[in-house]
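S.K.: just a sequence and a predicted model for now, questions to come.
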Amino acid sequence: MSIISKTAIAAALLMAASPAAAELELSFYLGTQTVTDSDASGTLPDGTAFNRNVDWQGKSLDNPYYYGGRAMWWTNSDLGFGIEGTHTKAYASAGDRAAFGVSRLEFTDGHNIFTANVMKRYPGAFGGSRFTPYAGAGVGIAVPHVDIQVIGASNRTHDFEMTGLALRGIAGMKYELNENWSLFGEYQIVWSDNDVTINADPGVPGQPDGKLRTELLTHAVNIGISYSF
């Protein structure tokens, strides 16, 4: 069974587990996102092998911007089930690109993460305050827009790929403006396992596709707004 099928089943089970949902909350956020260095290994279509620690850059405040959104169904016990999508980014440094023999190596439209989430909120944690802490986790898939240009190749790998499993952790604080609207700030950590295909050069008959494999770990501080009904 494929990763996307397993994720869809998991999401369906999460939704089915919350028949007594008392509240739907829609959230949207912007923020700053960084990427931890990681080892990347594989083979270019011409057969050149590589294995190197990559200095990834997030550039979250450069266009296209980092952003995300989620929908959560909160039960009367303040346990929530939902889905979330985040548009993260990762650029390889100039030195890493040169070492690999590529002029472009990035996931910038973006390194998209989709997860099914389970969350818990704690209203009343600060007495009669409008502040409510929350935390949660999610499991899903990475669907980056892969952008790789091999030096000397007549084509460019420039498309969306489903590259592997993704895991998300969340911890935050919400401030209630009124019955429906809230502001929130949160920290997110996201891990993804990425098995990327580098397209063969059509100008070289019989050339196989290349491969790149790396694990990405992103850290983000988000500020957003939520609407509940």
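M.R.: Sure thing, it's come through.

S.K.: only C-alpha atoms from now on, for both contacts and neighbour counts.
M.R.: Noted.

S.K.: which other helices and strands contact the helix or strand hosting L167?
M.R.: Assessed by DSSP states H and E, L167 sits inside strand 164-176. The helices and strands touching strand 164-176, judged by 3 or more C-alpha pairs under 8 Å, 6 or more residues apart in numbering; DSSP states H and E, are strand 102-121, strand 131-150, strand 181-198.

S.K.: need the ones you listed in a markdown table (columns: distance to R156).
M.R.: Below are the helices and strands packed on strand 164-176 laid out as a markdown table (distance: least, C-alpha to C-alpha, whole Å):
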| stretch | distance to R156 |
| --- | --- |
| strand 102-121 | 9 |
| strand 131-150 | 5 |
| strand 181-198 | 9 |
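
S.K.: try it against this one:
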Amino acid sequence: MKNLVPGLALATVILGAQPAAAEFELGVYTGYQTSPHSRVTGTRGASSGSTPFDNLIGWQGKSFSMPPYYGVRATWWRPNDIGFGIEFSHEKAYAPGAEMPAGFTRLEFTDGHNIITANVSKRWTDKWGVGVTPYVSGGLGIALPHVDVTEGTNRTFGYQLTGPAARLTAGASYKLNENWSIFGEYQFTWSDNTADLAGGGSLSTRIITNAVNVGVGFTF
């Protein structure tokens, strides 16, 4: 027993000095998303003379129209409150009819303008002692929009890998219990897109989104 007691004491000290275990968090959110003006450039299909176009588009988000704006993410939080994860957001961008290039009757990314990023995050667990945890996150990835364009008799309708994307997020979560939390945040995304159009044309545009999100998190 004399040898056992010091050993147990030492084990207790060692275990007590170990950092908390890592945890996984799954989050789902929706919110209000907008997109400022950007230029759309490209070339019409051969049936339209392969002529170039260059238009300034004031994109519309229509966050709550079907299909709605939403996002999901998974984060692996390390004991030092640094997180690594992946995020998907289903954003939307409609071009108003009056601003489309001549000959276009439909120009949108609404099913959606999908952004997929690998993220690095930092949180400050229960910073103020009231269950609120602020966090920031940044990520790099790709844009995989559903390109929906009608130009003359040509219809482009399908998913395309259109270019690089980036994401920045800042928000705070509130713990409801051991597993569940709610959160609110601001999120910014950027993507540089080049899409192929039916009939041999092409389209390029840089799309930026601003969103205010609310969501639910599950930690295990």
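M.R.: Received, thanks. Please read all numbers here as calculations on a predicted model, not as lab measurements.

S.K.: what TM-score do we get after superposing?
M.R.: TM-score for the superposed chains, counting by TM-score structural alignment, normalised by the length of structure 2: 0.88, backed by 198 aligned residues with a C-alpha RMSD of 1.1 Å.

S.K.: coming back round to it: looking at the helices and strands packed on strand 164-176 of structure 1, which is closest to Q33 of structure 1?
M.R.: strand 181-198 (9.0 Å; C-alpha to C-alpha).

S.K.: next SSE after that closest one?
M.R.: Next helix or strand after strand 181-198 of structure 1 toward the C-terminus (DSSP H and E): strand 210-228.

S.K.: average distance between that next one and structure 2?
M.R.: After superposition onto structure 2, strand 210-228 of structure 1 sits on average 0.4 Å from its aligned residues (mean C-alpha distance after the TM-score superposition for structure 1).

S.K.: give the aligned range of that strand in structure 2.
M.R.: Counting by TM-score structural alignment, strand 210-228 of structure 1 pairs with residues 201-219 of structure 2.

S.K.: report the distance from the matching stretch to the chain centre.
M.R.: Using C-alpha atoms, centre = their mean, to the nearest Å, the mean C-alpha position of stretch 201-219 of structure 2 is found 5 Å from that of the whole chain.

S.K.: same check on stretch 177-187 of structure 2?
M.R.: Chain-centre distance of stretch 177-187 of structure 2: 16 Å, with C-alpha atoms, centre = their mean.

S.K.: list the buried residues of that stretch.
M.R.: Neighbour-count burial for stretch 177-187 of structure 2 flags 180-187 (criterion: 16 or more other C-alpha atoms under 10 Å).

S.K.: now swap in stretch 108-125 of structure 2 and tell me
M.R.: Residues of stretch 108-125 of structure 2 classed as buried: 108-123, 125 (neighbour count, 16+ other C-alpha under 10 Å).

S.K.: before we move on, the earlier item: for the buried residues of stretch 177-187 of structure 2, which one is nearest L161 of structure 2?
M.R.: Q187 (21.9 Å).

S.K.: quick one, longest helix in structure 1?
M.R.: The residue-count maximum for a helix in structure 1 (DSSP state H) belongs to helix 3-16.
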